[in-house]
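Undergrad: A structural model of the following input is requested.
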Amino acid sequence: MDTQTLIYLVVGGTFALYIAIALWTRAGSTSEYYVASKGVHPIMNGMATGADWMSAASFISMAGIIAFAGYDGSVYLMGWTGGYVLLAMCLAPYLRKFGKFTVPDFVGARYYSQTARVVAVICVIFISFTYVAGQMRGVGIVFSRYLEVGINTGVIIGMAIVFFYSVLGGMKGITYTQVAQYCVMIFAYMLPAIYISMLITGNPIPQLGFGSEVTGTGQSVIERLNGLGAELGFTAYTDGSKSTVDVFFITFALMVGTAGLPHVIVRFFTTPTVRDARKSAGYALLFIAILYTTAPAVAAFARINLLTAVPSTAYAELPAWFKTWENAGLIAWMDKNDDGIVQYGPGAPFAGNPTFTGETGEVGQRLLSNEPTPAATELYVDRDIMVLANPEIAGLPGWVIAFIAAGGLAAALSTAAGLLLVISTSISHDLLKSNIKPNISEKGELLAARIAAGIAVVVAGLFGIYPPGFVAQVVAFAFGLAAASFFPAIVMGIFSKRMNKEGAIAGMAVGLTFTFSYIVYFKFINPTAGAADWWFGISPEGIGTLGMIFNFVVSVIVCKFTAPPPVEIQHLIEDIRIPRGAGAAIDH
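TA: The predicted model follows:
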């Protein structure tokens, strides 16, 4: 059976499984739609959390950015991993004990203010739509290559699938669908990693293969990478170009942004007890660690395979996988010196960003013109394809390639569904039910949530068709927004009895506005600006840390000059922090 047929069978089979689960677990009440009736087993919730957390950025893009950026790419690995530990150990049990449906629900109740709730809803929408743009972009990439359709068509297909099971099943349907998606995802990620580790180093464990010698060279994996890169003019794989300040700020923004991500936080509201929330956090950390400890090895192996297979090779002699990805618009080549040889090195191969149109149609999704730059390099490789293309570059069997396609889609769809659910519940529960129409029936609220999810799917699809960057970069912006808005409000809401509504509202507004404005200015209004133009040398990916600091400072100052919270709110905070984790959660 040929590879393309296998891809259709495996991808089609997983889609059928997801839809069947959605039909089986469809939500019939707002409790089922919002928090799966708080009845999810810790192991199941841990797997669902892992799928929700390991998005297209983790599965598709993280290893790709590490493969190209080397040391600089490690900020994503450190920030996302450390952030989940912070969330799971320090915040999740307290939030679960509070017993609310959503993060704006927590903010509104803790800060005894509908205004605070509305500000939190605005933050949710900003964060979630920024994040979901990366997921829909990932869906488009996978579809464009493996189902042989355009990226935009792939995004539309993904929209239809997410719409079906997120709108129908709500949190209940999404949870059990994500359990299946985690299994597909982790199998798809580990299988080629083990295969390629064996081929390159002879060691079947990728984490150990990463520190082993490349077969037949007498060099370690890192030495081999540095040597291949030096031959082509690249800096050493282990050298970084980012300043220490920027590395710290990006890593910290990703870390605290994780602890403020509403679609991850809401997963801890679905367990029966606080003890189960803690257990599910531990299981999720274990399930996530499987992929995250493998990603550096996958990145290194992918880079070795690419640098070995393509540079200084005649274009006519390149293998079929190169032409396939080129036709998908994710690899582009221009023969600048008319020698028919693919030259690859530092610098941009084309001028501008985002579309280069060649003789065969659209190639290079983020290239603006076919005018060559002065750089000698002739090859453009989209960073987001490295994990997906690696099995083909390594010559693995067709059934392995089919599973990597299914895994990439599972990663993007699982997180997209979680984000869309958060958006819809924030609109239906926190805006409509809690503010605009408090007397709405449960049936009406459920209908409003589904309509909001449908509209959110369409908007998310537009972001996927017109992405502001590559997947991991777009997701980094979402983490920055979360760090600057939600994290301080949640931390002070749990650990400070003195923090009041005026301080929290002012802090969230300042943090979100500053961070969003900074990102928009340096990414869209003045995209050519460099480190010399950034505040204190902090890139847009790391500015969320500064936004968080502004949030804390403004919150504390405003709090000092305004009235303290009511006595019942202070007692509520004490109740949340009393360690009664063995029993059922207390709803307030």
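
Undergrad: Could you use CA atoms for every contact and neighbour count after this?
TA: Noted.

Undergrad: tally of neighbours for Pro319?
TA: Applying other C-alpha atoms under 10 Å, we find 14 residues neighbouring Pro319.

Undergrad: Check Glu231 too.
TA: 11.

Undergrad: so what's it up against?
TA: By C-alpha atoms under 8 Å, 6 or more residues apart in numbering, the contact list for Glu231 is empty.

Undergrad: go on, Gly257?
TA: Gly257 is in contact with 83, 478-484, 487, 544, counting by C-alpha under 8 Å, 6+ apart.

Undergrad: residues in contact with the residue lying closest to it once chain neighbours are set aside?
TA: Closest residue in space to Gly257, ignoring its immediate chain neighbours: Ala483 at 3.9 Å, by C-alpha to C-alpha, 6 or more residues apart in numbering. Neighbour list for Ala483: 253-254, 256-260, 544-545, 547-548 [criterion: C-alpha under 8 Å, 6+ apart].

Undergrad: please give me the structure for this one as well, since I'd like to look at both together:
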Amino acid sequence: MDELKLYTYIAVFSTFAVYFGIAWWARASSTSDFYAAGGGVGPIQNGMAIGADWMSAASFISMAGLIAFLGYGGSVFLMGWTGGYVLLAMCLAPYMRKHGKFTVPEFIGDRFYSDGARIVAIACLIIASVTYIIGQMKGVGVAFSRFLDLPYEVGLYVGMGVVFVYAVLGGMKGITYTQIAQYVVLISAYTIPAIFISLQLTGNPIPQIGLGSTLADGSGVFLLDRLDAVVTDLGFKEYTTAKLGNSLNMFAYTLSLMIGTAGLPHVIMRFFTVPSVQAARASAGYALVFIALLYTVAPAVGAMARFNLINTIEPVAGEQLEYEKRPQWFKDWEKTGLLKFEDKNGDGKIQYVADAEKNEMVTVDRDIMVLANPSIANLPNWVVALVAAGGLAAALSTAAGLLLAISSSISHDLMKSVLTPNMSEKKELLVGRITMTIAILFAGYLGLHPPGFAAGTVALAFGLAASSIFPALMMGIFSRTMSNKGAIAGMSSGIGVTMLYVFQHKGIMFIPGTSFLGDMSANWFFGISPEAFGVVGALVNFSVAFIVLKMGEPAPKEIEDMVDNFRSPHGEIKAAHDH
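TA: Okay, here's the model as predicted:
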């Protein structure tokens, strides 16, 4: 066994052992533990758990890869996801925590005084969460297949097994404390290589500053200026000005990610695990700090990864690298199928240019950039192994949160609240665990047949949440009179029009091997891509809901009083965990 593989096995399986140990220690013994960790998690611990839940495979693996290839256009992910968290923390989470329910569908069912609204919310939650989880399972398979020399499928099965142990056994309690450990692993795995590479390229150990610094070669040229020159010489768009489609698409994409983020049920659920509204607000603040530690480093990681990739393949201006002399990292990633070379002109050299007819790098999967970056930069093997453990921690932590959201929506919101209200707590806990097991198996199946790559699929999930869940929550909190019929019509029309638009352009997202960006064609609605269409779906949701409200009866007086109560800054509503 070579040194890298040994380090990787140690890093990966030692972290798995920690996760298993925590799961056993924090195993759930009640529905309160299973759904909300007993409501006793402290603000700092919850902030770390939110950070891990938040920084999925898309954040850890794909976001910097997107920034590496899209340049400025990739900033929509940074702005959308971070802005959405602030929106969630300020406008939704404290009010929902004060209402004191376990889940998003439960809040919607109560606020809109309707099992119909609850069931529609469950359907929207499952559609968005299942779409989101595909990206996490893809991340697990990619990390395992590269670093442990396991087939993608086997890596996926191992990841499913790990999630099964700590999520099914521990529920929210086990997931919470496991995610605290996962946050420590993933943030270390993300920042340590970035420090090494920033020091290597610019002489500055702080990546955020290194990104705007001059190169360490004594030329006095700024890193971003050199990168702009290199990519334009190869025929690509200038790195620092490239857009994701037109300006309207950039705006819509950012806003769709932002409001989709604020409507993510698995993140909202985290605020039900703290003992009070004040603790919910505090944990939101801590989480923002923990999230910022990674998100402010991501632009540097993306830019430096692209710079190193090009310098490796094109070591001397005008002279391509001979394929037979390609570095070891190139050979390693070729084995995964995520990096492919085709000698189109028969000269035995690698030509990496923007012209698709001439570009012999026929596949450079964006998802490999963060994981390959330490190897491209010739960092020590233990750093490479740490990145593998971090990528798995990011994917597994979010997958667990999503699986719990799906499980609780079925066992608690559908079975317990609608179909079998007399179900005992013991039986509800059993149903929750069975449902989560089924959800894991289904997620694994989707991971084996992913429709695109991780961040692309995730962007679509955010759009679905933006068009359905977010408007319902906003109207539920800030409109005292919004009726059940308005909410149901709004959610149904919002997610319906978004899914219709996506399937209309399914060649962009749902055929394996097609480009994530697809063809920025005139066939799109005002140039808005399917992944950015969630904001249009949200506008449809709001519009339909208020039209239906005007045509019918407003919410009854007791519902208006309930809204006034959980919006009031005075008093505290006892958490529903205690039932």
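
Undergrad: re the thing from before, map the residue nearest to Gly257 of structure 1 across to structure 2 for me.
TA: Alignment note (TM-score structural alignment): Ala483 of structure 1 maps to Ala466 of structure 2.

Undergrad: Make sure that match is indeed in a helix.
TA: Yes - with DSSP: H, G, I helix; E, B strand; the rest coil as the criterion, Ala466 of structure 2 is part of a helix.

Undergrad: That one and Ala385 of structure 2: what is the separation?
TA: According to C-alpha to C-alpha, to the nearest Å, Ala466 of structure 2 and Ala385 of structure 2 sit 36 Å apart.

Undergrad: And Gly527 of structure 2, by the same measure?
TA: Note on Gly527 of structure 2: its distance to Ala385 of structure 2, by C-alpha to C-alpha, is 42 Å.

Undergrad: ok, now Val221 of structure 2?
TA: Val221 of structure 2 is 32 Å from Ala385 of structure 2, by C-alpha to C-alpha.

Undergrad: cool, Phe503 of structure 2 as well?
TA: Phe503 of structure 2 sits 39 Å away from Ala385 of structure 2, taking C-alpha to C-alpha as the criterion.

Undergrad: now do Tyr166 of structure 2
TA: 23 Å.

Undergrad: same question, Val41 of structure 2
TA: Note on Val41 of structure 2: its distance to Ala385 of structure 2, by C-alpha to C-alpha, is 31 Å.

Undergrad: Ok, Arg480 of structure 2 next?
TA: 53 Å.

Undergrad: do Gly71 of structure 2 as well
TA: Distance, Gly71 of structure 2 to Ala385 of structure 2, using C-alpha to C-alpha: 27 Å.

Undergrad: quick one on the thing from earlier: in helices, which of the contacts of Ala483 of structure 1 fall?
TA: Judged by DSSP state H, the subset of these located in helices is 253-254, 256-258, 544-545, 547-548.

Undergrad: Give me the contacts around stretch 24-38 of structure 1.
TA: Residues outside stretch 24-38 of structure 1 that contact it (C-alpha under 8 Å, 6+ apart): 101-102, 168-173, 175-176, 266-267, 269-272, 421, 425, 442-443, 445-446.

Undergrad: Of these, keep whichever come out buried.
TA: Neighbour-count burial (16 or more other C-alpha atoms under 10 Å) is assigned, among those, to 101-102, 168-173, 175-176, 266-267, 269-272, 421, 425, 445-446.

Undergrad: Where does stretch 406-423 of structure 2 end up in structure 1?
TA: Aligned by TM-score structural alignment, stretch 406-423 of structure 2 corresponds to residues 423-440 of structure 1.

Undergrad: for stretch 286-302 of structure 2, same thing?
TA: Taking TM-score structural alignment as the measure, structure 1 aligns residues 283-299 with stretch 286-302 of structure 2.

Undergrad: ok, residues contacting that stretch?
TA: Taking C-alpha under 8 Å, 6+ apart as the rule, stretch 283-299 of structure 1 contacts 42-43, 45-50, 53-54, 58, 62-67, 77, 81, 84-85, 186, 189-190, 193, 206-207, 209-210, 386-387.
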